[in-house]
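1. How does the following fold in three dimensions:
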Amino acid sequence: MKPELALSLSSLVVIPARLHSSRLPEKLLLAETGKPLIQHTYEAACLARGTDGVVVATDHDTICQAVQGFGGEAVMTSETCASGTDRVAEVARSRPDVDIFINVQGDEPEISAEAIETVRRLLELNPEVSMATLGTPIRSLEKLQDPACVKVVCAENGRALYFSRSPIPHVRDGFDEMLSAEPAVFYQHLGIYAYRRDFLLKLATAPPSPLEQLEKLEQLRVLEMGEPILVGKIAEPSIGIDTPSDYAAFVRKMSNC
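-> Model (predicted):
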């Protein structure tokens, strides 16, 4: 694609923000740093260059009011949204002027501008692909074996072959030496996505697929639909806030800044 054509595409960062969380109740409103967690994520996303704005898509008035309170843009989505993708799609239905939607998790207050810019450029520069995401090298056996760490394997052209909670690819002769290999053998999938608008609307109406239901990974629905996912590589993951200890560590880090 010619650079001038890539630059003509409009893009919007959407942060799905659900109030309730089982492991850390109402975590997006926690404000021991002086700001609610959702504000940290919003402000981090605003640092990305080349996008046309950031909006929070939420299911609850309390989050909507918190975002508006710090000057951010928030929209209410319906209670029937089953996932963050559904919330992003609901925003997309009302924004026919936007070409690319970037889904950033609300509990990642340290999301990097680089991650957002990278996943956006993947779609801008590859017009044949409708969805993109990111991966980062896995260097520890503990993380490789952790089902909470989603793994991705890719073809040489960067397209995802499979996502799994299991260690993939399986190394028959042992994982240890491969963990330090260059280039990296194992990649963690990062939960940031870029979608073209028409594909996002199609994805949101597709039923859950068999592999998706087994692994509890929505991105497998895309592969089972026969659609490619382009995976970019970045050096470091952002840290999500899932538990009280995660949040306590974040608060300590902010207090030392």
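
2. going forward, measure contacts between C-alpha atoms and count neighbours the same way
-> Noted.

3. hey, where'd the strands end up in the stretch 151-257 of the chain?
-> In the stretch 151-257 of the chain, the strands defined using DSSP state E, counting those that start in this stretch lie at 151-154, 160-164, 187-196, 230-233.

4. And the longest one, what does it pack against?
-> Under the contact criterion of 3 or more Cα pairs under 8 Å, 6 or more residues apart in numbering; DSSP states H and E, strand 187-196 touches strand 100-103, helix 113-124, strand 131-137, strand 151-154.

5. For the longest one, list every residue counted as buried.
-> By that I understand helix 113-124. For helix 113-124, burial by neighbour count (16 or more other Cα atoms under 10 Å) applies to 115-124.

6. Measure how buried the residue nearest to Val185 when sequence neighbours are not counted is and give me the count.
-> If the residues on either side of it in the chain are set aside, Val185 comes closest to Met178, at 6.5 Å by Cα to Cα, 6 or more residues apart in numbering. As a burial measure, Met178 scores 16 neighbours (other Cα atoms under 10 Å).

7. and what of Ala82?
-> 10.

8. Check Leu19 too.
-> Leu19 - counted by other Cα under 10 Å - has 17 other residues nearby.

9. Proceed likewise with the subsequent sequence, for comparison:
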Amino acid sequence: MSVVIVIPARYASTRYPGKPLVDLRGANGTARSLIRRSWDAAMTVTGVDRVVVATDDDRIRDAAQAFGAEVVMTPVSCANGTERCAAALDALGNPEIVVNLQGDAPLTPAWFVEELVAGLRANPDAMVATPVLQTEGAALRGFLEDRQAGRVGGTTAVFGAAMNALYFSKEVIPYRGETYADDAMTPVWHHVGVYAYRPDALRAYMTWPTGPLETLEGLEQLRFLEQAQRVLCVKVAAKGREFWELNNPEDVPRIEAMLAKMGLD
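-> Below you'll find the model as predicted:
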């Protein structure tokens, strides 16, 4: 009944080439690469048997091995993190659950992953699960500012009463007819880019073609929805932690400010 965290990382990012090796300064001024901070975050998760970095790039491999990470080399042809996790399966043994902790989310709290794994275990008919975080007004404003500036920022999610995902988008959905105070809860849910899969879901994913919605949005999880597969959304709470992903160069100072505010080295 093992759980393995895979951190997929590629150098040739379209929006931010070399992103995994970009340094982020913490509260005390210490600089650590994005891939190091993502690995550090993974190592704080309880109930995990193994953490590996999956990459196709020698520079990322060398940097990860230098700070003690286990590395699995995967093909350059992997189009996204889910494909990279699938490509790493043979090297992972036979885990119960594979967690995809994407290498651009160093602020992911341990309890997001722990609650995600618990949610998948509690729903044996679900093959894939992913966390969603209800946004406050300040976070929603950041989403809207990114879109108005022509930047792709965070991803939003909508789901039904049974917590099955209806859609994910890089646009801000659903429609809102009002504005919100910074500390007010909003109807927008931030999709946290972490996934928990059963191995069979990863094997099936590799047999399906890339669909039109996945292509348009650039969101790997839409392949499951386009194949009418259930994606379980698991609600998580920030508990005072700020959360943001590193998608663009403009996100570096934003994340460094969050590290400083939260006193994280």
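
10. what TM-score comes out when they're superposed?
-> Here the superposed chains carry a TM-score of 0.85, computed using TM-score structural alignment, normalised by the length of the first structure; 246 aligned residues with a Cα RMSD of 2.5 Å.

11. that older thread, arrange the helices and strands packed on strand 187-196 of the first structure in CSV, one row each, with distance to Ala17 of the first structure as further columns.
-> Listed next are these as CSV, based on distance: least, Cα to Cα, whole Å:
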stretch, distance to Ala17 of the first structure
strand 100-103, 11
helix 113-124, 17
strand 131-137, 19
strand 151-154, 24
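
12. These: which one's closest to Asp59 of the first structure?
-> Of all these, it is strand 100-103 that lies closest to Asp59 of the first structure, at 15.8 Å by Cα to Cα.

13. what's the matching range in the second structure for the closest one?
-> Using TM-score structural alignment, strand 100-103 of the first structure lines up with residues 97-100 of the second structure.

14. Flag every buried residue along that stretch.
-> Buried-residue list, stretch 97-100 of the second structure, by 16+ other Cα under 10 Å: 97-100.

15. quick one, what contacts Gly47 of the second structure?
-> 3, 114 (Cα atoms under 8 Å, 6 or more residues apart in numbering).

16. Specify the local secondary structure of it.
-> coil (DSSP: H, G, I helix; E, B strand; the rest coil).

17. and it, what pairs with it in the first structure?
-> So Gly47 of the second structure corresponds to Gly50, using TM-score structural alignment.

18. one step back: rebuild the buried residues of helix 113-124 of the first structure as a markdown table, extending it with distance to Glu90 of the first structure.
-> Listed next are the buried residues of helix 113-124 of the first structure as a markdown table, based on distance: Cα to Cα, whole Å:
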| residue | distance to Glu90 of the first structure |
| --- | --- |
| Ala115 | 23 |
| Ile116 | 20 |
| Glu117 | 23 |
| Thr118 | 24 |
| Val119 | 21 |
| Arg120 | 20 |
| Arg121 | 23 |
| Leu122 | 23 |
| Leu123 | 20 |
| Glu124 | 22 |
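
19. Out of the residues you listed, the closest to Ile241 of the first structure would be?
-> Ala115 (17.4 Å).

20. quick one: the closest one and Glu236 touch, right?
-> No. Distance between Ala115 of the first structure and Glu236: 9.4 Å, which falls outside the contact criterion (Cα atoms under 8 Å).

21. Stretch 137-146 of the second structure: which residues count as buried?
-> Result for stretch 137-146 of the second structure [16+ other Cα under 10 Å]: buried residues 137, 139-141, 143-144, 146.

22. Over to stretch 203-218 of the first structure?
-> Result for stretch 203-218 of the first structure [16+ other Cα under 10 Å]: buried residues 203-204, 208-209, 211-212, 217-218.

23. Over in the first structure, tell me which residue corresponds to Pro20 of the second structure.
-> Match for Pro20 of the second structure (TM-score structural alignment): Leu28.

24. and its match, what does it touch?
-> Contact analysis of Leu28 of the first structure by Cα under 8 Å, 6+ apart lists 17, 19, 36-38, 63, 106-107.

25. how much space between Thr155 of the second structure and Pro109 of the second structure?
-> 18 Å (Cα to Cα, to the nearest Å).
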